[in-house]
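Novice: dropping the sequence and predicted coords here.
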Amino acid sequence: MSTPIRQQYLDLRKRYPGTILFFRLGDFYETFDDDAKLVAQELQITLTSKPMGKDLRVPLAGVPYHSIDQHVAKLVARGYRVAICEQLADPSEVKGLVPRDVVRIVTAGTVTSEASLEAGRANYLGALVHRGRDAALALADVTTGEVRLVPGDAAAVELGRSPVAELLVEDLADAAGAAMPVVLRPLLSDMAVDAALAEQFGEHAREALVPGPAAAAALAHLLAYLRETFPAALGSLQRIRAESGADELLVDERTLRNLDVFPGPGRTSSLLAVIDRCRTAMGTRLLRHWLAHPLRDPARLAERHDAVGWAAANPIERERVRSVLRAIPDLARLAGRVGARTATPRDLAALRDGLRAVLDLGALLSSCGLPPLLEGALRGLSGAAEPLATLDAALAEDPPAAFDDGGVIRPGFSPEIDSLHALTRDARSFLLGLERLERERTGIKSLKVGHNKVFGYYIEVSAANVALVPPHYQRRQTLVGAERYVTEELKEHEARLVGARERLVELERQAFASLLETLAAGLAALQSVADAVALVDVVLALGEVAADQGYTRPVFTEGDLVIRGGRHPVVEAAVGPGRFVPNDCVLDSETQILVVTGPNMSGKSTFLRQVALIALMAQAGSFVPAAEARLPLFDRIFSRIGAHDDLAAGQSTFMVEMVETAQILHRATPQSLVILDEVGRGTSTYDGMAIARSVIEFLHNRKEGAARTLFATHYHELTALEGILPRVRNAHVAVREEGAEIVFEHRVVPGPADRSYGIHVARLAGLPRAVVARAEHLLAELEAERAAHGRSSAAHARNGSAPEPAFQPPLFGGPSPVEAALAALDVDGMTPIEAIQKLYELRAMVLQQRVPR
């Protein structure tokens, strides 16, 4: 038969399946049974056992209460959900079984421990919902109270570019390929959606705040999930920001990864790492958001660029303000704890220090002539005055971490608390003086007055002096070499002290809770202050980068893309100042597709990426690494770079390449920027060349207009397209030969490359000399064979006879069966699988042409 506490545990265990249940027992959180075995293994702690009934011992593993956060952080990071069961009453005041219940469930999207969070990165709980053809993604960061709604087609892009830690869905098909933990939720009725929104935001919240039924359902799922897992967090969710995506440059996860915009697995260098000079965590999070959500609104971009320009041009003011920013803590997450009512005395002390620094920041900025964006931020900073006054009045200057001994509330705030403080001070003074008095009374010079949690206050006398102990001393404890005693006087003063301390702690807890409620009532103002600080921080950081690195303000135009002296910001930072070779890029009405050739390692990919990064930085609101940048406002940036398998989805490298290319061809518009690097390299030479040419032709010949495209390739045959397609131009990376060696100049110049220099690169890479020599010999044979074939074809042409089949398929001569088949393809209407099948058919046609007649 189980003990009552065992039965209490089992009842809670049934209510929270799929979690690891941490059960509070005194100063420990314990796990039992299979949970204990798992926790012991994952946390590398000791697995023991505990008797919990007749002939019943169960596995047990526990952690001290003060270290629970770091242990939970490890488990959540490894994909587990953790239920925290607390004691709901003081065990010393309860007869029998202490009541317990689960107070929260910690998941990847609801974690708040600093041990689990990255300071400069948001941590979103997401909900993706479809209602008919309508889709929406709702995002909530419970650490700050931020809530975002992204409806329509932008929802899928947003899921990839925002740091979503956990995703709620009604249908697992909606989360196919998701990299984060996915939680399946039941379908919500319209009535349930309305009820959830009304409970959190008021009766007419759906009509006033939420754009469409899918967005309403997604937000309702977030609220319902938080009520189950972390109901306190609902107090911080007060502001909703609906985002349409229509005024943003859409950049999907693949493009952000290909351009190294953010750090990721296996790489630390990134655009963010180069330009993040922010002094606060709030600033870094906002900069991440700007880079992932560039704008298309010229007015808003002008505001950002005006502000960055002011910061770049005023170094003295910039550094003064930045020195104050260094002292400001993460006000947004502190405000989130205020809203959730989970802030500690130390949290509020940090909040108060931060608000004081905010007022200093405002005073500095108010003496400067500011552009409009910073003027708006200055108004937001003024909201710090009222909560600071509230904190100054109530909170002690240096409050302790806990309420055990008082000292949380400022003297003068509450007369009753002040009197209890005086009483405890007097009692402590008496007890400290008692030791001196008792030594004089008894003549025992080594007598000591001490305290412990079990026996309270005591008088300790060494065994050698026990004969001198007065009769009124009452023995309480015997130690090796000493005896401990109490007296009626000591017990009386101890009772006064303990009673006063307990009352003091109770009153201070009440006063602190009231202080939290007062601050939470003005939570919107606190969040606005945090937003304003983040904005100032980002603008000044970008201004400092622009001044230090020689970045220039971009200019937006209706048509042409003209970059003079453009640089790749990440590569430039890696190689050091003055060592990066700048390059120009012009895409205008005559050059909408630039075919870039040149050997490996020469800089083709760097050139492509730097153009895309300059466009992205410009529309994020940053200055750019170029001598001059005149750019159109792009609607999307697409990239197809590199090769990788998706074996879990049953896709080879080439299939992944084709799927990604197909998505670009279907979605790119004349307002898009397309970066394609080595398309077609995942299959045979002729297949790949056919695909590469057909991709260029498709982009060039679209009726609505060509997307501006940079196309890097090793297929030198594609350079012939400059003479066939009117808006295609060639460029190549210059190479200089010095004897048997080659020197990469990293300059992009007009015209095609003359050859690939692959064997030279192989030699630089360290291939064995025998391999390189053999490759050179084989290359000479192949080139001689091609030259002889060319002479034979010319002779046939002079004699009027049909030439032998060309070594190169006739993609670049007159119309051929392959070209006719390519021209007849309905590319927009084909699925990826159909496209692959058609490629095999085209290859068969090419091979048939090569068979000698």
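Specialist: All right, it came through fine. Numbers count the residues shown, from 1 in each chain.
Novice: CA atoms for contacts and neighbours, from now on please.
Specialist: Will do.
Novice: and the contacts of stretch 300-314?
Specialist: 295, 317-318, 370-374, 539-540, 542-544, 546-547, 553, 619-623 (C-alpha atoms under 8 Å, 6 or more residues apart in numbering).
Novice: here's the one I want to compare it with:
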Amino acid sequence: MTANVKLTPMLRQYLEIKEQHDNTILFYRMGDFYEMFFDDAEVASKILNITLTSRNNKSDAKKVPMCGIPYHAAQNYLAKLVRAGKRVAICEQVENPAEAKGIVKREVVRIVSPGVVTEDDLLDDKSNNYVCAVTRKETGKQFLFGLSLLDASTGEFLVGEFQDDTGKGEIVLDQLTRLTPSEILINEDTHNELSPLLQSARILLPDLCITERPDSLYHYESLQDQLLDHFQVTTLDGFGCRGFSTGVIAAGILLDYINETQKAGLDHISRITPIKLDSYLQIDDSSRRNLELTQTIIGAKRDGSLLAVLDQTCTPMGARLLKHNLLFPLQDRTEITQRHDCIGFLYQHSGTRKTFRELLDSIYDLERLTSRMILGSGNGRDMLAMKQSLGQLPTVLELLQKCSDVRKLEEIGSRFDPLDDLYTLLEKGINPEAPITLRDGNLIREGYNSELDELIAIQRDGKQMILALESTEREATGIAKLKVGFNKVFGYYFEVSRIHADKIPEHYIRKQTLVNAERFITPELKEFESKVLGAEERRLELEYQLFTEIRSKLGGESGRLLDTARELAAIDLFCSLAEVAQKYNYRRPNITDDDTILISEGRHPVIERSLPAGQFVPNDVLLNHEDQQLLIITGPNMAGKSTVLRQTALIVLMAQMGSFVPAAAATIGIVDKIFTRVGAMDDLRRGQSTFMVEMSETANILNNATSKSLVILDEIGRGTSTYDGLSIAWAVAEELVGKNDIGVKTLFATHYHELTDLAKNQDRVQNFSIAVREWNETIIFLHKLIKGGANRSYGIQVAGLAGVPDHVVDRAQEILKNIEQGGLENRGNSPASHPVQPKPRKKKTHPDQLSLFQPPPDRIHDFLASIDPDELTPKKALDILYELMDLVK
């Protein structure tokens, strides 16, 4: 692009800086604009939809493509480029153009990439924005993967190390889909080795930005030294990273990248936390999607997810912690119980909870505010937000001290730092009307600095000061008509009439003689002049200096600020879950170390929110290793089998994240893993058919489920022929009930009614079904889980409810009867394969039901539902018949 281009000194400087940042778009500051040239201009102009121009207008010279944006509007344009997956280098003028000799000195002060942004406009305040690094090492027949993630806006720093037999990094991929980083760093020389992992990551995270780093950086010793130096420690063992090798390399690469891109202190990165999967209830990517924990399957929307139901937080910090806890439920019974204690206390003491929430509602995102102070991007608005937030802390502490009966809240109170000194600093130093921009003045409050106060007074009271000076000199000299004047030639002067020449003091210096007067200056007058004329410029300079000093002081206290922010996030989380529990009638679960799951009147937390109060039909579920380890659940489509399955998994997950649950009561034995195989669709992006998706998920379950796991299966084997599907489903069920002679707690919904025969020879298999009643050629869904298998699938009736034309439904009924009586004739024709004429059908006396939920109350249906036919004597059956006749009448 630069061939045959006449390079000016400015363009040479641009290209020198650009060469150091080859894979970025360079925002090159020129006055009030950021300019882009050559390829950068062509790429950016298309993304930003701005005009592409040229720098050289001479017809005989090659033109240089260029485009520009106003510096004061850079944020909006920067956001578009980052969302397009671009990295942007911000190149500023680092010296005053008026004082520069030759070309103005410029430097890149910051690099912004999708994974490294700190501006509010570019971030989702309810989610972390991670950049991650992945490393891979072959150790014999196994592969060791290192993974590290860092949120530059909050300072959260994670590291993990994972063994992998295949080298494809499935465990790493599962963590990537769980934490959804925006950018991933890899060694440029290992791109091929990581190719399978990267291909899958690109598919599952389509907006992921992949950044290659030089191989020369990937040295364990130097990267470990960087980490030790940053944390000021001699070993990483204290962080729980003993024995990490590839993980340390990944973490070191991340720290190096943040240092390179931010060009500022990183004091807010004060700790590194190991990812130890054994500490958490593990949920794989497909199960997280099936259960719609953070977003819906269709549309990938937050609304309609479990997270949206549970999020009643008041602060962004609390919202992020809630999401983290939802994605990382616990296995530690003690910690879970302590969380339940907090929620129980705040549930019962609604006044305390309300006061906490009112205080939290006035607190801004302290984590990200602190990060901006450290990184040098905090502005006046950020300072005021921090001051308002810190102003609530003493009252928060007072309230915590009243919660001493709850261990976890007492611990938070004992650690809680109200940061009084930092609030005082902001109260005294920052103007309550401070602007966002830092070079326009009005940042510092009067009374904070004496020199600034004088400059402000000069600007505001300049005329009065001149009159005061004039009055003082009149008294001192005895010249009544002495006056102060000003001109552009020699500034301020004293003018005295010739008739008073004999009264002129000796220290007056004559500057000009007029016909009737003379003009003088004095050293004091010149000092006053320099103050008045330079007051505005000096004031702006001094205010900026004082502001940056205050910002640095806050950055220096980042550890205290972030610790307090974390405590506030925990309080917000507990208040939110207590608010949800009271609002939606959740109950505290009983957490045990045994293997029983007992849920009484459980409800689906998301689906019940879409229905009028009281219309969701609750269900009981019991799973154990004695007599109800695998439940075969039959019933027609639309009856609610999937709802029962999903709500059981969600109730277990909610209980172990520390939440109350949507049930009348629940006893939850600690679960180590939740697996779901719910629904199926072709995954064409990964080249997998419906059946392959089913079998891949099923294989994962069979290989990794333990006796402490919970497995949710919905329709195994639908993607192949009936006999193949039935055989696979049967074999899978047998494996789950007999695995390692202990078995796995499983809910298994199926349309294969033959599977109910498993209960005849497997003591721990029980048959259940979703209750359905027929009514005038249609069916009514009761959505109630009852003991015993269903004897019919009602597929044809459901087709009618779904709107299939009547004559097609009639024809299906005929074919079904013929198949049941004699099967198909040769050539696949039904014995009654003559054309069917549409015939009148009885008018339905019950409306079509497309809902999964409870129909309006009906006395006959309720009566029938209460009957257990297996316990009826002939006499009792006759009595019931008479009762039904009375009800009809």
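Specialist: Nice, I can see it. From a predicted model like this one, the values you see are computed outputs, not experimental measurements.
Novice: please enumerate the strands of the stretch 551-700 of structure 2.
Specialist: Listed in chain order, the strands of the stretch 551-700 of structure 2 (DSSP state E, counting those that start in this stretch) span 590-592, 597-602, 619-623, 630-634, 665-669, 673-677.
Novice: okay, those strands, which one's buried deepest?
Specialist: Compared across the strands of the stretch 551-700 of structure 2, strand 630-634 shows the largest average neighbour count, a mean of 29 (mean count of other C-alpha atoms under 10 Å).
Novice: for the aligned residue in structure 2 for residue 624 of structure 1, grab the count of nearby residues.
Specialist: By TM-score structural alignment, residue 624 of structure 1 lines up with residue 661 in structure 2. Neighbourhood size, residue 661 of structure 2 [other C-alpha atoms under 10 Å]: 28.
Novice: buried subset of the contacts of stretch 300-314 of structure 1, written for PyMOL?
Specialist: Only the buried members of those end up in this PyMOL selection, burial being decided by 16 or more other C-alpha atoms under 10 Å:
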select buried, resi 295+317+318+370+371+373+374+539+540+542+543+544+546+547+553+619+620+621+622+623
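Novice: quick one: stretch 552-572 of structure 2 aligns where in structure 1?
Specialist: Taking TM-score structural alignment, stretch 552-572 of structure 2 hits residues 517-537 over in structure 1.
Novice: mind checking how far the matching stretch is from the chain centre?
Specialist: Here the centre of stretch 517-537 of structure 1 is set off from its chain's centre by 22 Å, with C-alpha atoms, centre = their mean, to the nearest Å.
Novice: ditto for stretch 779-789 of structure 2
Specialist: 39 Å.
Novice: list the buried residues in that stretch.
Specialist: Quick answer for stretch 779-789 of structure 2 (16+ other C-alpha under 10 Å): 779-786, 788-789.
Novice: and those, which is closest to residue 382 of structure 2?
Specialist: The shortest approach to residue 382 of structure 2 among the buried residues of stretch 779-789 of structure 2 belongs to residue 783, at 52.6 Å (C-alpha to C-alpha).
Novice: who touches the counterpart of residue 616 of structure 2 in structure 1 in this structure?
Specialist: Under the alignment (TM-score structural alignment), residue 616 of structure 2 pairs with residue 580 in structure 1. Counting by C-alpha under 8 Å, 6+ apart, residue 580 of structure 1 touches 567, 571-572.
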